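>>> Turn this into a structure:
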Amino acid sequence: MSIVLLRCDDRLIHGQCIVRVLNDYKVDQIILADAFTAANPIMENVYKMSVPSTVKLSLVDPASGEAIELIERASADESSTLVLVKDPVVVLDLQKRTDSLPKSLDIGPMSNRAGTRKVTYFSFLLQAEEQACEGLSDFGVRVFFQQVPGEKEVEWSEVKQ
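Now for the predicted structure:
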């Protein structure tokens, strides 16, 4: 099975959305690549308690070599893995460092923050995040927005202007 989904969601693991993703993609392993979370033992414990006991959760700093090792190992094994990050800037960096990631990025909910632009009703992007989406697209990665599986997918090319 390997990596079944590469997803960007600024809330990372949360309620109905992640439950839908875990169930619909039959995820048994999550690689959560986020520097803040990986360095924060309290957040690590919160996230570990929030996933089902049948799902293995690895928290890693995306800038580390360990992140690439976990991704490459997951792409070659039998697990059904979700790679989860907070923003597309991280994904662009990871895509440049390994060929083992899927060539598609599902962007889920992204909060309305100062300086963001509304891209879909559930996703707001900073300029750097928009530039990363364009860079990913130029890199041959399909970038699309989908809040939860089963909902309409909105392509980056439809909303980038």
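
>>> Only C-alpha atoms from now on, for both contacts and neighbour counts.
Noted.

>>> Asn40 and Tyr47, how far apart?
Distance, Asn40 to Tyr47, by C-alpha to C-alpha, to the nearest Å: 11 Å.

>>> The structure of the following sequence is requested for comparison with the preceding one:
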Amino acid sequence: MAKRLAVRIDDRLIHGQVVTQWVNIFKADHIIVIDDQVAADKMQKSILKFAAPPDIKVSIYSSDKAAEQWQKNQFGKGSVFVLFKQVGQIEKTADLGIVFDEITIGQMAVTGERKQIYKQVGLSKAEAETLLDLEKRGIKFSFQMIPTDKKIGLQERIKKVFPDLL
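Below you'll find the model as predicted:
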């Protein structure tokens, strides 16, 4: 079982802010990306592995492979930083038996049906509903762009943008 585990959703996955702030604050020695599309794309996998510092192990799993690794050893023994790109992947992973205690929500571009819910975070109504459903299953969500920001609760922001969901 991982000694320490931090989980974040950020549509940029491994990028400067994750590497220079989140991974350092958390003292991660392993980054795990869970995304079916990225796991199937050799080019994206190469780019993400290149973006991480050379002393940090990077694993990129589909939801199914992540569930297999979780059942095997709960992602190893070190300090693990898990990244998701999409809300749907979190739901799929939870359905496969991996339920994290807490997930921090970082950047999710405000595009299409998404409405700005917090700083550079957009959620569609369907994504907001999914997060609320996952919260009922025991996962605590909070918005936090950088480690020094105060954590803002999921329901607090959803109430302002999608009041009919609460």
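
>>> about what we covered before: so which of Asn40 and Tyr47 of structure 1 has more stuff around it?
Tyr47 (18 against 11; other C-alpha atoms under 10 Å).

>>> OK, contacts around the more buried one?
If a contact means C-alpha atoms under 8 Å, 6 or more residues apart in numbering, then Tyr47 of structure 1 has Ile13 as its contacts.

>>> Check how far the helix or strand containing it sits from its aligned residues in structure 2, on average.
Taking DSSP states H and E as the definition, one finds Tyr47 of structure 1 inside helix 41-50. Compared with structure 2 after fitting, helix 41-50 of structure 1 deviates on average by 0.8 Å (mean C-alpha distance after the TM-score superposition for structure 1).

>>> Would you mind getting the angle between the helix or strand following that helix and helix 41-50?
Later in the chain than helix 41-50 of structure 1, the nearest helix or strand by DSSP H and E is strand 56-60. When axes from the mean of the first three to the mean of the last three C-alpha atoms, to 10 degrees is applied, the directions of strand 56-60 of structure 1 and helix 41-50 differ by 160 degrees.

>>> Tell me the buried residues in the helix holding Tyr47 of structure 1?
Residues of helix 41-50 of structure 1 classed as buried by neighbour count (16 or more other C-alpha atoms under 10 Å): Glu44, Tyr47, Lys48.

>>> Helices along structure 1, start to end?
Applying DSSP state H to structure 1 gives helices spanning 15-24, 35-38, 41-50, 65-76, 88-97, 127-138, 156-159.

>>> of all these, which lies closest to Val119 of structure 1?
helix 156-159 (6.1 Å; C-alpha to C-alpha).

>>> What residues in structure 2 pair up with that closest one?
Mapping helix 156-159 of structure 1 onto structure 2 (TM-score structural alignment) gives residues 154-157.

>>> got it, and stretch 108-118 of structure 1?
The aligned range for stretch 108-118 of structure 1 is 106-116, by TM-score structural alignment.

>>> Tell me the buried residues in the matching stretch?
Using 16+ other C-alpha under 10 Å as the test for burial, stretch 106-116 of structure 2 gives Gly106, Gln107, Met108, Ala109, Val110, Arg114, Lys115, Gln116.

>>> Double-check the second one against Met145; I have them as touching.
Right, Gln107 of structure 2. Yes: using C-alpha atoms under 8 Å, Gln107 of structure 2 is in contact with Met145, at 6.8 Å.
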